[in-house]
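# Sequence first, predicted coordinates after that:
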Amino acid sequence: MVRNEARRAALLDAAIDVLAEEGARGLTYRAIDAKAEVPAGTASNYFASREDLMSEVMTRVFQRLQPSDATVAERLALPRDKALSVQFMHDIIKRADADKACYLAMMELRLEATRRPDLRTAITKTVAEGLDFNVSFNEESGLPGDRTTVVLMYLAMTGLIYERLTLPEVLADEDLDQLVEDLVNRAIGPV
C-alpha cells in the first residue's frame, strides 16, 4: 500500500502535539487521529507499533528543529569565530521558543525510553547521529572548538532549554544573551 507522506508528516506532527500536551501516557492512536483530524484508525495504518511511532516522532522532532539551509548559509557567510558560535546557540534557543512542543515531546520520549529498551535504542541512535552531525558541522565549517567543545555546548544548551521550558522562573533573573555568550566562551576557551 502506498503511503501518503504528507499525511504521515501530519500524523507525526499531531503526535508531537499530543506528547507535549498529554505526555507519553496520552499518546494513543485515537488521540493522534483526533489531533490530526483524520478518520479513526488512520494512525494505526501508518505506524505498526507504539515503539515505531515514537521512534519516528523523534526523527520528526529533529527535522522540525533543523535550521533552514538559508539560515545556515547566512550564518556561514560571517567570520568563523566565537561570535558565530554564540549566534548559532541563540538560533537554537529561538527555534526552541518557536516550537516548544518539539522539545517537550523530546523530553517525554527520553523519559519513555528509560522504560522501553527498543525505544531507547532507536532514540539513542537518532540523538547520537544528531550530535555527530553537529561535531562534523563544527569541524567542517571551521568553527572554533573540538568534539569536546561541541559536546559541552550540546549538554549546556539542552539543560538551558529544558530549564526554560519546564521551570522558567528559575532563570527569570538571568540575562539570557549574556548566559549564552558566557556558555560559549567557557566551552571554547581562549582561541
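That came through, no problem. Model, not experiment: these values are computed from the prediction.
# From here on, just use CA atoms for contacts and neighbour counts.
OK.
# what residues are up against the residue nearest the centre of the chain?
Nearest to the mean C-alpha position of the chain, counting by CA atoms, centre = their mean, stands Phe62 at 4.8 Å. Counting by CA atoms under 8 Å, 6 or more residues apart in numbering, Phe62 touches Gly130.
# again, only using 10 Å
56, 102-103, 106, 126-127, 130 (CA atoms under 10 Å, 6 or more residues apart in numbering).
# May I see the buried residues of the strand or helix carrying it?
When elements are defined using DSSP states H and E, Phe62 is found to belong to helix 50-65. Of the residues in helix 50-65, 51, 53-62, 65 count as buried by neighbour count, 16 or more other CA atoms under 10 Å.
# alright, now check it against this:
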Amino acid sequence: MNPDRRDRLRDAAVEVLAAEGGRGLTHRAVDAAAEVPPGTAKNYFPSRDALLGAVAERCVEQYRALADQLAAAGPPSGRAGLHALLAGLLENVAGPGRSRLLACLELQAEAARKPWLSEVIDPMAAADFTMLEGAQRAAGLPVTPERAAMVTLAMHAALPHLLARGGRTLAAAGLDDPARYVRTVLETVYPSHSDETMT
C-alpha cells in the first residue's frame, strides 16, 4: 500500500475525530476529508478499530515530533524559561495542536472501553511526566517527583477546558490567561519566597 496515501488518510482521520467525535469517525467521512475515492480508507483500515488504531498511532507520532522540537530547543533557563515553555504549550492548544489534542481526548474516552487502545496512547501521557519533570529540574527548581507530577497534572487538567472554550469555566480556573495560570501553578508548587534553595 502507498505510505503517502496511508499518512494522508491518518491525518484526515485525526481531523475527522477532532471535528466530529467518535460517532463521526467513519470510513466514508475519512475518505471525504482526505479527498480520496470512496472505499479507500476501508482498504487501508478494514474495521473501525483499525481506524481508531491508525488515529492513535498518528497522534503518538505527532506528539513525538513536538517532543523532539522541544528537546532541540534546549532546556528552559530558570523559572522564567520554564514559565515560557509551559505557557507556550497551553497556547498551542488553541493553535496547531488543537486537532491532535481534541482527537486525543476522544481516544481517551474510547480507551475507557477498549483496553488495547489505552496501550497505544498511554505512552504519550507517561512521557509528559518524564519530560516536564526534566524541564523543572533544568530550570533549577527544588524538584521532587510529587511536585513535578503536580505541575504536569495541572497542565493536563487545563487541556479539556481550553479546548471547550467555556468562558466562565476558563475564568473560574484562571485559564482565561494561560500565562497567569502557569505562573500561579509554579508559584503554588514552588513558592518563590520559599526558604528552599534553588540550584
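Perfect, thanks for sending it. Note that the structure is a prediction, hence the values are computed from the model and not measured.
# quick one: what's aligned to Gln108 of the second structure in the first structure?
Mapped onto the first structure by TM-score structural alignment, Gln108 of the second structure lines up with Arg110.
# Revised request: answer the last question for His161 of the second structure.
So, by TM-score structural alignment, His161 of the second structure is matched to Glu163.
# Look up how far Arg115 of the first structure lies from its match.
23 Å (CA to CA, to the nearest Å).
# same deal with Arg164 of the first structure?
Taking CA to CA, one finds Arg164 of the first structure at 25 Å from Arg115 of the first structure.
# So the two - more neighbours on which side?
Taking neighbours as other CA atoms under 10 Å, Arg164 of the first structure and Arg115 compare with Arg164 leading, 18 against 10.
# what's the following helix or strand after the helix holding Phe62 of the first structure?
Following helix 50-65 of the first structure in sequence, per DSSP H and E, is helix 69-76.
# and that following helix, what other elements does it pack with?
Helix 69-76 of the first structure sits against helix 82-98, with contacts defined as 3 or more CA pairs under 10 Å, 6 or more residues apart in numbering; DSSP states H and E.
# Surely Asp146 of the first structure and Asp132 touch.
No: Asp146 of the first structure is beyond contact range of Asp132, at 11.8 Å (criterion: CA atoms under 10 Å).
# Now the common contact residues for the two.
Counting by CA under 10 Å, 6+ apart, the residues touching both Asp146 of the first structure and Asp132 are Asn138.
# returning to that earlier point: closest to Ala14 of the first structure among the contacts of Phe62 of the first structure?
For these, the residue nearest Ala14 of the first structure by CA to CA is Cys102; the value is 10.8 Å.
# and that closest one, how many residues sit next to it?
Neighbours of Cys102 of the first structure using other CA under 10 Å come to 26.
# do you know how far it is from Leu27 of the first structure?
Counting by CA to CA, the gap from Cys102 of the first structure to Leu27 of the first structure is 14 Å.
# Kindly report the same for Arg186 of the first structure.
Taking CA to CA, one finds Arg186 of the first structure at 40 Å from Leu27 of the first structure.
# What of Pro190 of the first structure?
Going from Pro190 of the first structure to Leu27 of the first structure by CA to CA gives 46 Å.
# ok, these two, which is more surrounded?
Between Pro190 of the first structure and Leu27, counted using other CA under 10 Å, Leu27 has the larger neighbour count: 21 against 9.
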